[in-house]
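Undergrad: No sequence on hand, only this structure:
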């Protein structure tokens, strides 16, 4: 679940980078516009991944399965 959330966060970050640098929304161009149902679903899933990603900040590294 952590990796999926991280992948979605990267997709969202790359999309926002494209919007900021080039005024190009990749998600909107792939899924039929900023307000299309598919685009809104992708935006929602990325947003949920962002909320889930907040929990990664507060986890103990060893509890997450990583060792030093």
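TA: Here it is on my side, so go on. Treat the numbers as computed from the prediction; the structure is a model and nothing was measured.
Undergrad: contacts and neighbour counts: CA atoms only from here.
TA: Will do.
Undergrad: what secondary structure does residue 5 sit in?
TA: helix (DSSP: H, G, I helix; E, B strand; the rest coil).
Undergrad: same deal with the one 10 residues further on?
TA: Going by three-state DSSP, the secondary structure assigned to residue 15 is helix.
Undergrad: In terms of helices and strands, where is the spatially most central residue of the chain?
TA: Ranked by distance to the mean C-alpha position of the chain (CA atoms, centre = their mean), the top residue is residue 9 at 2.6 Å. In the assignment (DSSP states H and E), residue 9 maps to helix 2-22.
Undergrad: And the contacts of that helix?
TA: 24-27, 43, 45-46, 49-50, 52-53 (CA atoms under 8 Å, 6 or more residues apart in numbering).
Undergrad: okay, pairing it with this:
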């Protein structure tokens, strides 16, 4: 699972950087690499990053648990 977590995090970072480029410069790196927004490979890229985002929702309880545990020790 640790490998899958790392891959999901890496793809989320790449996706976030892509949205940064879209927001600041109206430049979609994914569409540029894979041949346009409507090209199949580009759509697959968007889907994979979105699935990584959904997968990463599982980390919220871990963050909450660690934060709560730290406050209970004091």
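TA: Good, I have the coordinates. Quick caveat: nothing in here was measured; it's all calculated off a predicted structure.
Undergrad: Let me see the TM-score of these two.
TA: Once the chains are laid over each other, their TM-score by TM-score structural alignment, normalised by the length of the first structure reads 0.85; 61 aligned residues with a CA RMSD of 1.0 Å.
Undergrad: what does the helix or strand following the helix holding residue 9 of the first structure correspond to over in the second structure?
TA: Downstream of helix 2-22 of the first structure, the first helix or strand assigned by DSSP H and E is helix 26-31. In the comparison with the second structure, helix 26-31 of the first structure aligns to the range 29-34 (TM-score structural alignment).
Undergrad: With the first structure overlaid, report how far that stretch is off on average.
TA: By mean CA distance after the TM-score superposition for the first structure, the fitted stretch 29-34 of the second structure averages 0.2 Å away from its aligned residues in the first structure.
Undergrad: follow-up on the earlier one: mean deviation, the helix holding residue 9 of the first structure versus the second structure?
TA: In the superposition against the second structure, helix 2-22 of the first structure averages 0.3 Å from its aligned positions (mean CA distance after the TM-score superposition for the first structure).
Undergrad: where's that helix relative to the chain centroid, distance-wise?
TA: Mean-position distance between helix 2-22 of the first structure and its chain equals 5 Å (CA atoms, centre = their mean, to the nearest Å).
Undergrad: What of stretch 31-51 of the first structure?
TA: 10 Å.
Undergrad: in that stretch, what's buried?
TA: 31, 34, 38-40, 42-43, 45-47, 49-50 (16 or more other CA atoms under 10 Å).
Undergrad: Right, I'll call it a day here.
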